[in-house]
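In: Provided below for reference: sequence and predicted model.
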Amino acid sequence: MNTATYTVTGMTCQHCVSSVTEEIGEIAGVTGVDVDLPTGAVTVTSTEVLSDDAIRAAVEEAGYEVTAS
């Protein structure tokens, strides 16, 4: 298992969390997404190492921005 944590800005509610979780969850190899709304920390667990670009693209598709990884 591989785990990576990203900081996502712009999330303000549970709907935001759901959108980010859903988009990242569609990436091949992702087995889990844990979002901490107060801090903006998004921890992604996967079966393989994922590219930061794939995570950024998924977060942007949900309408938010990755500010740190």
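Out: Perfect, I can see it now.
In: drop to CA atoms for contacts and neighbour counts, all remaining ones
Out: Will do.
In: quick one, strands of the protein?
Out: Counting by DSSP state E, one finds strands in the chain at the ranges 2-9, 30-36, 41-46, 65-68.
In: would you mind putting those strands into JSON lines with distance to residue 18 and mean neighbour count alongside?
Out: Shown next, in JSON lines, are those (distance: least, C-alpha to C-alpha, whole Å; neighbours: other C-alpha atoms under 10 Å):
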{"stretch": "strand 2-9", "distance to residue 18": "13", "mean neighbour count": "17"}
{"stretch": "strand 30-36", "distance to residue 18": "9", "mean neighbour count": "17"}
{"stretch": "strand 41-46", "distance to residue 18": "12", "mean neighbour count": "19"}
{"stretch": "strand 65-68", "distance to residue 18": "15", "mean neighbour count": "15"}
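In: this is the comparison structure:
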Amino acid sequence: MSSVTLKVEGMSCSHCVNAVEGAVKKLGASAKVDLAAHSVAVDFDEAKVSLDAIKNAIEDQGYDVV
């Protein structure tokens, strides 16, 4: 199991939290959004999903992973 914290810009409300956490969950990973820090803490199994796939899922929701 791997853990990473991603800097994500553009999140500002509970809809953003639900969109990002939901997109990551669909990949089989878990995410915890911190709106104040503009970050997403992600726990994932590298054998099942790549970090790039997680970043792409977040960006597909309209947010920028920096």
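Out: Okay, I see it. Computed from a predicted structure; not experimentally measured.
In: wait, isn't residue 23 of structure 2 in contact with residue 56?
Out: No. At 9.6 Å, residue 23 of structure 2 does not count as touching residue 56 under the criterion of C-alpha atoms under 8 Å.
In: pull out the buried positions in stretch 50-58 of structure 1.
Out: By 16 or more other C-alpha atoms under 10 Å, the buried positions in stretch 50-58 of structure 1 come out as 50, 55, 56, 57, 58.
In: swap in stretch 20-27 of structure 1?
Out: Residues 20, 21, 23, 24, 25 are the ones in stretch 20-27 of structure 1 that count as buried (16+ other C-alpha under 10 Å).
In: mean deviation, the longest helix along structure 2 versus structure 1?
Out: Longest helix in structure 2, counting residues (DSSP state H): helix 14-26. Comparing helix 14-26 of structure 2 with its match in structure 1 after superposition yields a mean distance of 0.6 Å (mean C-alpha distance after the TM-score superposition for structure 1).
In: check which helices and strands that helix sits against.
Out: For helix 14-26 of structure 2, the elements it packs on are strand 30-34, helix 51-60, judged by 3 or more C-alpha pairs under 8 Å, 6 or more residues apart in numbering; DSSP states H and E.
In: alright, that wraps it up for me.
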